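Student: mind folding the following:
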Amino acid sequence: MRRVIPVVVALSSVVLLGACSKLSKSGKNKDLSPKTGVAYNDPNNGGLHINRKVKETPGPGLVAIEGGTFVMGGSLNEDLGYAHDNLKRRVTVASFYIDQTEVSNADWLEYLHWIAQNFPDDGKLYYDALPDSLVWRHPLSYNEPYVNLYLRHPSFQDYPVVGVSWEQATAYCQWRTDRVNENILRNSGVLVDYKTRSERQATGNDAFNTDIYLNGQLKGDGIDGPNMPTDNKPGAQAGAKRTIRMEDGILKQPYRLPTEAEWEYAALGLIGNTVQGNIENSRTYPWSGLGVRSDKRKTQGRMLANFKITSGNNMGVAGDLNDGGDITVPVTSYAPNDFGLYNMAGNVNEWVNDVYRQLSFEDFEDFNPFRGNVFMDNQYENADGRVLAKDKYGRPIKVPAKAARKQTWEELQAAKGGEATTTSTYAYDARGFEDEETQELYGKTSLVNNKSRVYKGGSWNDRAYWLNPATRRHMQQDESDAMTGFRCAMTMVGNVFGPTSKGKSSGRAKTSKGSPH
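Tutor: Modelled structure (predicted):
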């Protein structure tokens, strides 16, 4: 199946924008502040825009996952490697979104095509985005055909992309965020449509970036579309238009890699084993039971995932293949778990966002646990005018956070002037816990440092043990192999499953109509 452009999301944006414009022209709105009684969206009293009509929906390709509590590491009933790195602890994961499938070769080719189209003279950007196809080479295997064919041949288009590092996967998530939001704005007429942009031969010099756009730095002739909302700001000229703000609720949150806790929670799919708040049966895999074969009548005995059955047996016997996958298989193969997610065990390992630490279970928060590096802030080119600094690709430049809290105005001004303050020189290390990599030991006593990232799930070349969602391994964030891919996630704004929502979840989560497969 091929990708579907998220027209549904774009159309909903048109409705919202129409409402914004209508309110702006009339200056009338019965929606009043419950605390002051002052009308919202009224240009005569300041024009504060409060949008009560926003309905949270997943971005294209994503499935809504109802959060809850679970025992992280609880599905691991044997520790074959004696790693002791995922001991049991109860945590709570907030509701979130995650891709229904792994990112495929076709998805990655779309990414490469966009780079080539928008930055045709930037060979480095394109080269850095290429997967390392040489991961297929092995001294004693004839895998050379995959080096040239796996990524680009149409027969492999729906197979998961491999040979991508954690850094490349993160860059893809950032790119995907901007393309989804750009598509929403162009299809709804807030930005000029694709045809108009193409006719004026626009390139990466005005490439859309969500943060830069929300900061008001991407507007003007040739960029603004006909359906921009009316500006209610006092003093604005009659009929003046404005760009979309975060308060409008139209643009999507950033795509990102899931945290390890989110990934493990989504993989287990315990929602299928829950009755009135009680988990009836624990799970060892993303399905019920202790085995890796189907107990359904029509598929009885068939493997439920793509993995290495025994040494030398990747897919079964000809004429009656078992899992049927000598290497990877299409991303919608096998039955999905109870959240509707495909291949949360087997096919390819999947990168998650966390930095690997063997003792992550000791130092953790019990709500949305995550182990990362330092917090990052946007860098300002002009702090007084709040103009964000951009790199040559139009993306905001990120710098480590300088303070553990919001600075006072005096501290902020002192930092701008170059004066020494406790906060301007403070190395904020809340995520790293002062555990910088020790160069003199790295490679001698430990392979773990701040660039070690977790991957989970097992692959086509792994034994059944690694299909357990609680197992965890690590690799350097700039490394890749033929067994590791990824899927994206997104933070859920509000909670569509919360106490104010109508009805209850049916067990299988809702899927975006913009799903790419």
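Student: only C-alpha atoms from now on, for both contacts and neighbour counts.
Tutor: OK.
Student: ok, now which ones touch G81?
Tutor: Residues near G81 by Cα atoms under 8 Å, 6 or more residues apart in numbering: none.
Student: so which strand or helix has it?
Tutor: G81 belongs to no helix or strand when elements are defined using DSSP states H and E.
Student: how about the one 10 residues further on?
Tutor: V91 belongs to strand 89-93 when assigned by DSSP H and E.
Student: with C20 instead?
Tutor: helix 7-26.
Student: just the strands from the stretch 151-300 of the chain, written as ranges.
Tutor: With DSSP state E, counting those that start in this stretch as the criterion, the stretch 151-300 of the chain has strands at 255-256, 274-275, 278-279.
Student: any chance of the ones you listed in JSON lines, plus mean neighbour count and distance to R473?
Tutor: Shown next, in JSON lines, are these (neighbours: other Cα atoms under 10 Å; distance: least, Cα to Cα, whole Å):
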{"stretch": "strand 255-256", "mean neighbour count": "24", "distance to R473": "20"}
{"stretch": "strand 274-275", "mean neighbour count": "12", "distance to R473": "29"}
{"stretch": "strand 278-279", "mean neighbour count": "12", "distance to R473": "27"}
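Student: who wins for proximity to E350 among those strands?
Tutor: Among the strands of the stretch 151-300 of the chain, the nearest to E350 by Cα to Cα is strand 255-256 (12.9 Å).
Student: what's the neighbour count on Q476?
Tutor: 19 (other Cα atoms under 10 Å).
Student: following up with a second sequence; could you model it the same way so I can compare the two?
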Amino acid sequence: MKKLIVLTAVIALLASCGKGDRGQLVGAKGKKWNPEKPYGMTLVPGGAFIMGKADEDIAATNDAPTKTVTVPSYYMDETEITNAEYRQFVYWVRDSIFKTKLALAADLQGAQPGDGGIGEYAFLDADESEDLTPWQEYYKNNYADLSLDGEGRKLNPDVELIWEQDEIPDEFYAEVYDSMYIPFEEAYNGQRTIDTEKIVFTYTEMDMEAAARNKGSKRSDYITQKKIKVYPDTTVWIRDFNYSYNEPMHNDYFYHEAYSDYPVVGVTWTQAKAFCQWRTLYHNAYRKQKNVERVNQYRLPTEAEWEYAARGGLEGATYPWGGPYAKNDRGCFLANFKPLRGDYAADQALYTVEAESYEPNEYGLYNMSGNVAEWVDSSYDVGSYEYMSSMSPAVNDKNNRRKGVRGGSWKDVSYFLQVGTRDFEYQDSARSYIGFRTVQSYLGTDVTLNASTN
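Tutor: Below is the predicted model:
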């Protein structure tokens, strides 16, 4: 027994020496990580501020009494999400669905890469000439029959989709291609467009708060699958206004390159949430290829985060630029809104303007007031300021379909531009004057605006 103990100690010592830690507690090391400011975002240093109406509540809503709250540091988009940025999301979903349909059709025909035609779009594990990884082999043997929609199977990232009808390689590809478009009888002006009803982004979401407060229950009870149609509702340009001619905006605003740098509108709260999920997935997929640590998730800002960022470090200000007026000392309007008695052109804009217009606030954020109002990740409750936490406050009730909208828009009067003004819209409603921007929590706590220097 004594020899056995000595031998075990020697083995443990050798193992320790082999790791190079000299037997010391050095901690387990993860993947390579360097703090990285996301493209198009700016760092908002955390701190405390007085949240709520800075001026008299002339609308008598009584929904924003002043309260001192503290928010941690986070990154925020410098501009509202633009049409071009949202199109990247839409096209990614569209192309993924198209490729999946092609791969499933190739499976049905028994086609493989190298066969030509639709076989080039087969799932990677369908190529019998290639050695599968242990995981691919395991998945194929155990889950392939359950994954009728192709979930979990890898698409070929190197093969390009063919959109020109004259270049379609075979009839099987043509059949899948045809299924992506609206029926011929619904086409007009010689245009047969993509069937937007089929462009659906699927993701899973976990109600972390409910899971944390109900220990002992199954994790799966709090996981739900979301299926979100991602195309913006372009008809909002017509439905939002009676007796008004806005068909050019309906036809061109989201699709035409001329509007690429304008903020996306016609997006519901649920679509904005889906965009955040995709942006996280897209960024982390790239980082996984590089074998570096994942980034924190992208998300909508809470009401507190939005208002703190909008104030730009100005305490008690009416607008992001201070106030109390919506004009500068040269008489120029400082935001895109509905000035005077409806003279929309007085601020040099009729509808929306490019997302990077007017002067940014002290945090480098554009159009925190005006242009388009913005979804926030908070449910609207008149009395929420009374009971919400003073530390990183967020009030989210999944049964409350009224979600916060902040900042005012191109069609609003200046009251809604005030940083303390609250408004709401129903989460499944889309409007021609509501967009969004995203945030990402800063990993670490060493960046604060008003930290003590003692």
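Student: in JSON lines, list the strands of the stretch 151-300 of structure 1 along with distance to G494 of structure 1.
Tutor: JSON lines is the format used below for the strands of the stretch 151-300 of structure 1 (distance: least, Cα to Cα, whole Å):
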{"stretch": "strand 255-256", "distance to G494 of structure 1": "16"}
{"stretch": "strand 274-275", "distance to G494 of structure 1": "23"}
{"stretch": "strand 278-279", "distance to G494 of structure 1": "25"}
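Student: F497 of structure 1: which of those strands is closest?
Tutor: Nearest to F497 of structure 1 among the strands of the stretch 151-300 of structure 1 is strand 274-275; the distance by Cα to Cα comes to 15.4 Å.
Student: the closest one packs against which elements?
Tutor: With contacts defined as 3 or more Cα pairs under 8 Å, 6 or more residues apart in numbering; DSSP states H and E, strand 274-275 of structure 1 has no helix or strand neighbours.
Student: can you pull out the helices in structure 2?
Tutor: Using DSSP state H, the helices found in structure 2 span residues 2-19, 83-109, 134-142, 171-179, 208-213, 236-239, 247-252, 269-289, 303-311, 384-387.
Student: pick the most buried one from the ones you listed.
Tutor: helix 303-311 (a mean of 26; mean count of other Cα atoms under 10 Å).
Student: that helix aligns to what range in structure 1?
Tutor: Helix 303-311 of structure 2 lines up with residues 260-268 of structure 1 when matched by TM-score structural alignment.
Student: next one: stretch 82-94 of structure 2
Tutor: Aligned using TM-score structural alignment, stretch 82-94 of structure 2 spans residues 104-116 in structure 1.
Student: what are the contacting residues of the matching stretch?
Tutor: With Cα under 8 Å, 6+ apart, stretch 104-116 of structure 1 has contacts from 125-126, 129-130, 151-152, 156-161, 172, 175, 331.
Student: that older thread, and the strand holding V91 of structure 1, what's buried?
Tutor: Using 16 or more other Cα atoms under 10 Å as the test for burial, strand 89-93 of structure 1 gives 91-93.
Student: any chance of TSV for those, columns distance to M483 of structure 1?
Tutor: Below are the buried residues of strand 89-93 of structure 1 laid out as TSV (distance: Cα to Cα, whole Å):
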residue	distance to M483 of structure 1
V91	29
T92	30
V93	27
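Student: the match of helix 303-311 of structure 2: average distance to aligned residues in structure 2?
Tutor: By mean Cα distance after the TM-score superposition for structure 1, the fitted stretch 260-268 of structure 1 averages 0.3 Å away from its aligned residues in structure 2.
Student: report the distance from that stretch to the chain centre.
Tutor: Chain-centre distance of stretch 260-268 of structure 1: 14 Å, with Cα atoms, centre = their mean, to the nearest Å.
Student: that older thread, of the helices of structure 2, which is nearest Y433 of structure 2?
Tutor: Nearest to Y433 of structure 2, of all the helices of structure 2, is helix 236-239, at 9.0 Å by Cα to Cα.
Student: now do the closest one: distance to the chain's middle.
Tutor: Distance, centroid of helix 236-239 of structure 2 to centroid of chain: 24 Å (Cα atoms, centre = their mean).
Student: what packs against that helix?
Tutor: Applying 3+ Cα pairs under 8 Å, 6+ apart, one finds that helix 236-239 of structure 2 makes contact with helix 247-252.
Student: for the counterpart of G266 of structure 2 in structure 1, which residues are in contact?
Tutor: Residue correspondence to structure 1 (TM-score structural alignment): G266 of structure 2 is matched to G163. G163 of structure 1 makes contact with 131-135, 480-485, according to Cα under 8 Å, 6+ apart.
Student: repeat that for 7 Å
Tutor: 131-133, 135, 480-482, 484 (Cα atoms under 7 Å, 6 or more residues apart in numbering).
Student: ok, of the residues you listed, which one's closest to Y465 of structure 1?
Tutor: For these, the nearest to Y465 of structure 1 is T484 (16.3 Å; Cα to Cα).
Student: tell me the residue in structure 2 aligned with the closest one.
Tutor: T484 of structure 1 maps onto I434 in structure 2, by TM-score structural alignment.
Student: burial check on the nearest residue to its match once chain neighbours are set aside, number of neighbours?
Tutor: For I434 of structure 2, ignoring the flanking residues on the chain, the nearest one in space by Cα to Cα, 6 or more residues apart in numbering is A373 at 4.7 Å. Look at A373 of structure 2: counted by other Cα under 10 Å, it has 31 neighbours.
Student: returning to that earlier point: what's the strand holding V91 of structure 1 aligned against in structure 2?
Tutor: Mapped onto structure 2 using TM-score structural alignment, strand 89-93 of structure 1 spans residues 67-71.
Student: that stretch vs structure 1, average offset?
Tutor: Mean deviation for stretch 67-71 of structure 2: 0.9 Å (mean Cα distance after the TM-score superposition for structure 1).
Student: contact partners for the aligned residue in structure 1 for F333 of structure 2?
Tutor: Counting by TM-score structural alignment, F333 of structure 2 corresponds to M303 in structure 1. Residues in contact with M303 of structure 1 (Cα under 7 Å, 6+ apart) are 292-294, 322-323.
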